[in-house]
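**Student:** build me a structure from this.
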Amino acid sequence: MGVSRESPASASRDATRKRVLRGVAVQAAVVTAAVHLLWAWPRLGSPPDARPYFFLAGSALAVAVGVATLRAGEYRRLYALGAGTLGTFLGGFLAWHGTGAAAALSADPLAVVAAIVEVIGLGAYLALYRLAPPTSVVVEQRREEREDRP
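**Tutor:** The predicted structure follows:
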């Protein structure tokens, strides 16, 4: 087993910080998914607009990443996927509306909520990524824990 270089107080502070960040990240992912579903559901079946179908898929991915964030260990790849998912929603909005993004944002309350929550969630996932050890370290720790069990 590896030796921790952190003091007990520092480890406790980081554990609390990570727990809060995980909660914020998961809530942001779920709210983002809900907002996109609320926007997409009445627009399904509109042939010239593919966005509702992308929103359905992206919402499912956001919820899956949120559930995995709650249940899984500290995996940087998972946090990168969460940040990427929320960042894609945000970047997609900006790309779709281009220079008219500010006007589109002010005209749609759901877009305002989505943008705010996506920025918060993106920040939480990126902070989790920075605080988490490399995935190889987590996998090795889990392997050692399984070997230590009778």
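
**Student:** going forward, measure contacts between C-alpha atoms and count neighbours the same way
**Tutor:** OK.

**Student:** just want the most central residue of the chain.
**Tutor:** Nearest to the centroid of the C-alpha atoms of the chain, with distances taken as Cα atoms, centre = their mean, sits residue 82, at 3.1 Å.

**Student:** sec struct for it, please.
**Tutor:** In three-state terms, and counting by DSSP: H, G, I helix; E, B strand; the rest coil, residue 82 is helix.

**Student:** what does residue 74 give?
**Tutor:** Quick answer, by three-state DSSP: residue 74 is coil.

**Student:** mind checking how far the nearest residue to it once chain neighbours are set aside is from residue 72?
**Tutor:** If the residues on either side of it in the chain are set aside, residue 74 comes closest to residue 132, at 5.8 Å by Cα to Cα, 6 or more residues apart in numbering. When Cα to Cα, to the nearest Å is the yardstick, residue 132 and residue 72 sit 12 Å from each other.

**Student:** one more, so I can put them side by side:
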Amino acid sequence: MDDRTVRWLRGAVAALVFVTAAYHLWWGFPRMLVYLQAATALAGQGIPPDPRPFLFVGFAVAVLAGPYLVTRDVVSLRRAYQAGLALMVLSFVAWVVWHETGHGALFTDLPAPETDAGHSHGGTVLHTVYDHYVTEPVEGVIKTVELTAAALFAVLLRNDPDARE
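**Tutor:** Sure thing, here's the model as predicted:
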């Protein structure tokens, strides 16, 4: 693959990674602060907090750490592509698992909600994905961004001459 194409793909994947990290920080950080402020009250009642804000912020930090670590020669370009690919796929899989297990009811003693934001989960994983694209378009866009970033990481991992072993 020529240098121009590799540079373009690197720029595209960097933009996609920034978009998904920004979304996860935008959604997770304020909620994380609310949970941290109310931690004593929630712990006293035995109510587990929603883990997503903490996971979202951790995910965003991990994703944004990649370019920093590459530019400081702490992580090789190849390892960064592998980690980026893994993180994007993990985010998508975690999103599917969250929705297929009743919005985290699997992890608590709370009953699974029957509906959420005007949609219900029934049928297959593909139905869940489609349902969210229709009822939660922002989630659909972010999941598309993540899957596109994963695909670009895979292409770069295979074709970037600077990422060869």
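
**Student:** please state their TM-score.
**Tutor:** In this superposition the chains share a TM-score of 0.70, using TM-score structural alignment, normalised by the length of structure 1; 125 aligned residues with a Cα RMSD of 2.6 Å.

**Student:** mind naming the longest helix for structure 1?
**Tutor:** Scanning structure 1 for the longest helix, with DSSP state H as the assignment, gives helix 8-40.

**Student:** mean deviation, the helix or strand where residue 62 of structure 1 lies versus structure 2?
**Tutor:** Using DSSP states H and E, residue 62 of structure 1 falls within helix 51-71. Its aligned residues in structure 2 lie a mean 2.0 Å from helix 51-71 of structure 1 after superposition (mean Cα distance after the TM-score superposition for structure 1).

**Student:** so what touches that helix?
**Tutor:** With contacts defined as Cα atoms under 8 Å, 6 or more residues apart in numbering, helix 51-71 of structure 1 is touched by 22-23, 25-27, 29-30, 32-34, 36-37, 39-41, 43-44, 78-79, 81-82, 85-86, 89.

**Student:** go through it and flag the buried ones.
**Tutor:** 51-53, 55-56, 58-63, 65-66, 68-69 (16 or more other Cα atoms under 10 Å).

**Student:** cool, stretch 22-37 of structure 2 as well?
**Tutor:** Counting neighbours by 16+ other Cα under 10 Å, one finds that the buried residues in stretch 22-37 of structure 2 are 22-25, 28-29, 31-32, 35.

**Student:** any idea how far it is from the chain center?
**Tutor:** Chain-centre distance of stretch 22-37 of structure 2: 14 Å, with Cα atoms, centre = their mean, to the nearest Å.

**Student:** got it, and stretch 18-30 of structure 1?
**Tutor:** Taking Cα atoms, centre = their mean, one finds the center of stretch 18-30 of structure 1 at 8 Å from the center of the full chain.
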